[in-house]
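> Got a predicted structure here, sequence first:
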Amino acid sequence: MAGYAKGSGRVPTGYAAETFISESTFRAAHRAIAANPSASNSKKRKREAKGDAGIVDGPGAYKGPWARYEEERPDAASDEEFGDDEEVEIVYEEDEIAPNPEPSSKKFAGTNYHDDSIETETSEFVGSAEYDYQGRTYMHVPNDLDIKLTGDRDDVKNFIPKKLVHTYKYHTKSITQTRFFPDSGHLLLSASADTKIALWDVYHQRELLRTYSGHTKSVNDIDFNPSGTQFLSASYDRYMKLWDTETGKCINKFTSGKTPHVVRINPSSPHEFLAGMADKKILQYDTRSGELVQEYDHHLGPVNTITFCDENRRFVTTSDDKSLRAWEYGIPVPIKFIAEPYMYSMVRSAPHPSGKYIAFQSSDNQITVYSSTDRFRQNRKKGYRGHNVSGYAPDVAISPDGQFISSGDSGGYVCFWDWKTCKMWHKIQASDAPVLAVQWHPRETSKVITGDLNGVLKYWD
């Protein structure tokens, strides 16, 4: 393309005439427009009439979109519209910036995203009968079984399950977590990537009892309170919600604007819970007031596990920063920090029934064990291998008598090891897809639930 002579006034789109305007005239025009924006819109040039489509030539002929703009007289306009400086009302001083509008909700004032995904929480009872002949709901522990579901567990020994007893189907996407009803285990709660939470009957008809909808993205984690009357859910929609198990009502919801990865209700203080977040923090909430009461901020990566120990006076956390930290409950300074060069990030955890150990699912295809007493040291004698977990985060579970440890596997297996000898006892092909959720029944001798990537729950005996 040919160049243009400097100062010629020619530009690629036509001809630009150079003009001069005094500082005072420019300021007066600027203030007038700021004071009355609607007036500035009215100063647009008017176009000639489009004309009559029936007339081809002469006065009133059709011009349509080719109608010209009417001629302006800039000198007259400037005299009439922009008077002396003193007559113009100044709205903004020079260099002054209009304040930002207030956020519509104080709750989300600190978040860095626009939240338009808040969904009303709903719950539906889908079982065959909500009440029995005595007017009791499904929350009542059944007495008509040949197994004792209440009182002391006694010295019941556990065994490795061998066969499939029942298959539960409702979820359409991956099972992310399962939880048996505390102590009795007569109900089963499952969370899924399809945003739904489901409550199942473990005995009798083994049917779907209630569904809980309210999250808009995959549910990461669920946790019952010690009595089972309420449970907590955490989701990728950045919300943690407290539900009433029986009625399905959402009692409270919490958010910090970040994604929660793990939630744990304190068994000794059921009105408080801990949440491990994607922004490296562990947050402690009070469910009665809904307030954030403590913040533990020492990890360098997203928090993956929270495990209570020492009669719930302490807890242990692991993170993607490949470290382990132990804390006194309520004190935001770690009492122990472990980060060795050979350590991998630990993605799931399970406390041993004895209260002395915690087992962690490590990303290098093994289960490692740390003591949960004063020293929090790794037990080098205990390492469980033979399964594949890389790329996934299968759950790890320990039998109620502490004799067996089990884990999911990316090849669709459920693996069982002897706790003392660390030898693998058995492998069950539980699914074609990776098995992500595993839990032992708290009362039965050999019952285990598994959940896979396809959303299928299987009950084994």
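All right, it came through fine.

> C-alpha from now on. contacts and neighbour counts both.
OK.

> Show me the strands in the stretch 301-450 of the chain, by range?
Along the stretch 301-450 of the chain, the stretches classed as strands by DSSP state E, counting those that start in this stretch are 303-309, 314-319, 324-328, 334-338, 346-351, 357-362, 366-371, 378-385, 396-398, 404-408, 413-418, 424-429, 435-440, 448-452.

> is it possible to export the ones you listed to JSON lines including distance to residue 207 and mean neighbour count?
JSON lines is the format used below for those (distance: least, Cα to Cα, whole Å; neighbours: other Cα atoms under 10 Å):
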{"stretch": "strand 303-309", "distance to residue 207": "31", "mean neighbour count": "24"}
{"stretch": "strand 314-319", "distance to residue 207": "36", "mean neighbour count": "22"}
{"stretch": "strand 324-328", "distance to residue 207": "40", "mean neighbour count": "21"}
{"stretch": "strand 334-338", "distance to residue 207": "45", "mean neighbour count": "16"}
{"stretch": "strand 346-351", "distance to residue 207": "28", "mean neighbour count": "23"}
{"stretch": "strand 357-362", "distance to residue 207": "31", "mean neighbour count": "24"}
{"stretch": "strand 366-371", "distance to residue 207": "34", "mean neighbour count": "21"}
{"stretch": "strand 378-385", "distance to residue 207": "35", "mean neighbour count": "16"}
{"stretch": "strand 396-398", "distance to residue 207": "24", "mean neighbour count": "24"}
{"stretch": "strand 404-408", "distance to residue 207": "24", "mean neighbour count": "27"}
{"stretch": "strand 413-418", "distance to residue 207": "24", "mean neighbour count": "23"}
{"stretch": "strand 424-429", "distance to residue 207": "24", "mean neighbour count": "16"}
{"stretch": "strand 435-440", "distance to residue 207": "19", "mean neighbour count": "27"}
{"stretch": "strand 448-452", "distance to residue 207": "15", "mean neighbour count": "27"}
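
> for comparison:
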Amino acid sequence: MSGYAKGSGRVPTGFAAETFISESTFRQAHRAVEANPNAENTKKRKRENKGDSSIVSGAGAYKGPWARYEEERPDAASDDEFGDDEEVEIIYEEDEIEGNPAPPPKKLAGTDYHDTEAEGETSEFVGSQEYDYQGRSYMHVPNDLDIKLSGDRGEQKNFIPKKLIHTYKYHTKSITQVRFMPDSGHLLLSASADSKIALWDVYHQRELLRTYSGHTKSVNDIDFNASGTQFISASYDRYMKLWDTETGKCLNKFTTGKTPHVVRMNPSIPHEFLAGMSDKKILQYDTRSGEMVQEYDHHLGPVNTITFCDEDRRFVTTSDDKSLRAWEYGIPVPIKFIAEPYMFAMVRSAPHPSGKYIAFQSSDNQITVYSSADKFRQNRKKSYRGHNVAGYAPDVAISPDGQIVSSGDSGGYVCFWDWKTCKMWHKIQASDTAVLAVQWHPRETSKVITGDLNGVLKYWD
């Protein structure tokens, strides 16, 4: 016998080379195995290198999870007889156990997905003047107006707006949510499907002040904290981000790998917020530690709305499972569960200024009202109809005096109803496409902002 042919069977290249080793080397290895037949089993077998994922065939080609176990070479001294093959990096399983992880495989160019984690958050001031002559930023509530934007609001009556007074343009896709600065309303925040968030001046030049970039997909909800110094955003890129309103700095990021549909800062606890997720859960986060501190898991479908009530000690949620649940804040067991056969999924909500009711945009083209006191019962007398919401989720808003209910419409209207009689007072043709966002100014008597499917914001008086 002149040598021992060591064939390797099928290989990725489709070619098996025969390798000859000397008879003495073969005998030596044979005797070693006979002397200790269990030696093979005492050592962990090592895998061949997984290869480079960018190489399809040839030397160093990608084997991935199909990499075979490497066959033991009988003798290190006989390496020369194999020829100078390319060096193969071997990852020992023992190393992985001891805490030396294997290097991550390179991404294949064709499936090199955009990593949202690596996306940097940026913010740019684009207004004409960042600070006034006293060094105050745009966060300072202006005093040079004929309306008082701070202090007690007083008994102010609201009226239905009649004319368009300004159009804000920056976003390139649908407006998903708008928010006035809490209490003063001198700034306006808008979120859009173009992944951008924008801050606008409501008075003076009515210009774009600051842009916030960092999400990679549509931003579906935003919410200020009680003082307006920070806001939280939720996006289809599965991240929730906490921003500093003034500097534009991203203060923290939160993700569970699922899409957040709705986020609400707790008005009484400024460092906590709730997020309604696509995987049926409501999550409670602490923004200081970045940790999730509570999970509310009783819904059977994606969560659509979260509304605080009872001086923020409780909150009400609705979901695609066509139910309504009320919770004590911090206790993950619902205190009320409502699911009737005639109910539809409720997609948007607005608390009544009195604190006694919550209005919900129902998917069957009506706005329904539930009491947010102890009983959490539906108020059967209050149903607002006449608008069309099918296929969209237009916002619902109640005027600061609690007398006017307003809603967007898929036909481009903004509709206004009388809270007491439920009669539709007025409809404004606000756009030639669906109006999705509607909010009342917290201080003005008849100012309303609307946002449509084309990304245009309109300010009405």
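Arrived safely. Predicted, not measured: the structure shown is a model, and the values here were computed from it.

> What does the TM-score come to for these two?
Laid over one another, the chains give 0.80 as their TM-score (TM-score structural alignment, normalised by the length of structure 1), with 397 aligned residues with a Cα RMSD of 3.1 Å.

> So for residue 124 of structure 1, which of the strands of the stretch 301-450 of structure 1 sits nearest?
strand 448-452 (22.2 Å; Cα to Cα).

> So what angle separates the directions of that closest one and strand 413-418?
Interaxial angle, strand 448-452 of structure 1 versus strand 413-418 (axes from the mean of the first three to the mean of the last three Cα atoms, to 10 degrees): 140 degrees.

> can you tell me the mean distance of strand 448-452 of structure 1 from structure 2 after alignment?
Mean deviation of strand 448-452 of structure 1 from its aligned counterpart in structure 2 after superposition (mean Cα distance after the TM-score superposition for structure 1): 0.2 Å.

> re the thing from before, let me have the strands of the stretch 301-450 of structure 1 in TSV, adding distance to residue 233 of structure 1 as columns.
TSV is the format used below for the strands of the stretch 301-450 of structure 1 (distance: least, Cα to Cα, whole Å):
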stretch	distance to residue 233 of structure 1
strand 303-309	15
strand 314-319	19
strand 324-328	23
strand 334-338	26
strand 346-351	17
strand 357-362	22
strand 366-371	26
strand 378-385	30
strand 396-398	19
strand 404-408	22
strand 413-418	25
strand 424-429	29
strand 435-440	16
strand 448-452	17
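
> nearest to residue 226 of structure 1, of those?
strand 303-309 (13.1 Å).

> what's the mean distance for the closest one versus structure 2?
Compared with structure 2 after the fit, strand 303-309 of structure 1 shows a mean deviation of 0.2 Å (mean Cα distance after the TM-score superposition for structure 1).

> what's that strand in contact with?
Contacts of strand 303-309 of structure 1 with the rest of the structure, by Cα atoms under 8 Å, 6 or more residues apart in numbering, involve 261-264, 266, 274, 276-282, 314-320, 346-351, 355, 358, 372-373.

> Show me the helices in the stretch 101-250 of structure 2, by range?
Ranges of helices within the stretch 101-250 of structure 2: none, based on DSSP state H, counting those that start in this stretch.

> all strands for it, in order.
122-125, 164-169, 175-180, 187-192, 197-201, 208-213, 219-224, 230-235, 240-244, 250-254.

> how about the ones you listed, which one is nearest residue 444 of structure 2?
strand 175-180 (11.6 Å).

> now what about the closest one, what contacts it?
186-193, 219-224, 436-439, 441-442, 449, 451-457.

> Now a ChimeraX select for only the buried ones of the residues you listed.
Buried residues among the contacts of strand 175-180 of structure 2 (16 or more other Cα atoms under 10 Å), as a ChimeraX selection:
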select :186,187,188,189,190,191,192,193,219,220,221,222,223,224,436,437,438,439,441,442,449,451,452,453,454,455,456,457
